[in-house]
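Chemist: Build me a model:
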Amino acid sequence: MESGDKVWEVFVQKKPGLAFKHVGNCHGYDKKMAIQNARDLYTRRGEGRALWVVPAEAIVAVPLDDSDAFFDPADDKVYRHATFYTIPDGVKHL
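Modeler: Sure, this is the predicted structure:
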């Protein structure tokens, strides 16, 4: 990687209204070059209708050593679980 060349994470939306999905990454000196490279790499066969490119250093993640505590289901808060509530007899769909 040359000086000034950054890594960009690429997200593609297949159709309007659908969620964007992470498909990989590309390199580019700036956002214009990153978008062009992402288009060439990830949408050349019509796989998407919209792109997001995000500088890789802008993405924040939970450190692996903290993940157990971070994703603890908090079993002491039963009101957060759907089983805590009673469903009235007349309700067919929630």
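Chemist: C-alpha from now on. contacts and neighbour counts both.
Modeler: Will do.
Chemist: Wait, a helix at residue 9?
Modeler: No. Assessed with DSSP: H, G, I helix; E, B strand; the rest coil, residue 9 is strand; it does not lie in a helix.
Chemist: and the closest residue to it other than its chain neighbours, what is it in contact with?
Modeler: What sits nearest to residue 9 in space, not counting adjacent residues and going by Cα to Cα, 6 or more residues apart in numbering, is residue 25, at 4.3 Å. Taking Cα atoms under 8 Å, 6 or more residues apart in numbering as the contact definition, residue 25 lies against 7, 8, 9, 10, 38.
Chemist: To check against the first, give me the structure of this:
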Amino acid sequence: MSDPKKEWPLWEVFVRGKGGLSHRHVGSVHAADAKMAVEHARDTYTRRLEGVSLWVVPSAEITASDPGDAAALFEPAEDKVYRHPTFYSIPDHIKHL
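Modeler: As a prediction, this is how the structure comes out:
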């Protein structure tokens, strides 16, 4: 078994593709620091030159919601009808949105 004190921190990797405008999560790497994490991410997740930008974030710095709390977290949006496109009427003279 490995000693957790000797193990490098885990970093989450996000890649923006050549045709994309946003980064997407592609996986994780272990690295001693941010520079090494970017290099490991490049070598692991962009071997075919498909990326134009990498983000690496220490996994320990990510705060996530609990899937078990999804109802309480997301249900309040249900009563905001103005967020649904059916709330708005589109005038007949508008051809394209």
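Chemist: What's the residue nearest to residue 9 of the first structure aligned with over in the second structure?
Modeler: Under the alignment (TM-score structural alignment), residue 25 of the first structure maps onto residue 28 of the second structure.
Chemist: Now do the helices for the first structure: every range, in order, please.
Modeler: Across the first structure, reading from the start of the chain, the helices by DSSP state H fall at 31-42, 67-70.
Chemist: Deepest-packed of the ones you listed, please.
Modeler: Looking across those with neighbours counted as mean count of other Cα atoms under 10 Å, the highest average goes to helix 31-42: a mean of 18.
Chemist: mean per-residue distance, it to the second structure?
Modeler: Its match in the second structure and helix 31-42 of the first structure itself, once the structures are fitted together, sit a mean 0.9 Å apart by mean Cα distance after the TM-score superposition for the first structure.
Chemist: List the neighbours of that helix that are in contact with it.
Modeler: Residues lying outside helix 31-42 of the first structure but in contact with it, judged by Cα under 8 Å, 6+ apart, are 8, 10, 12, 23, 25, 26, 27, 28, 48, 51, 52, 53.
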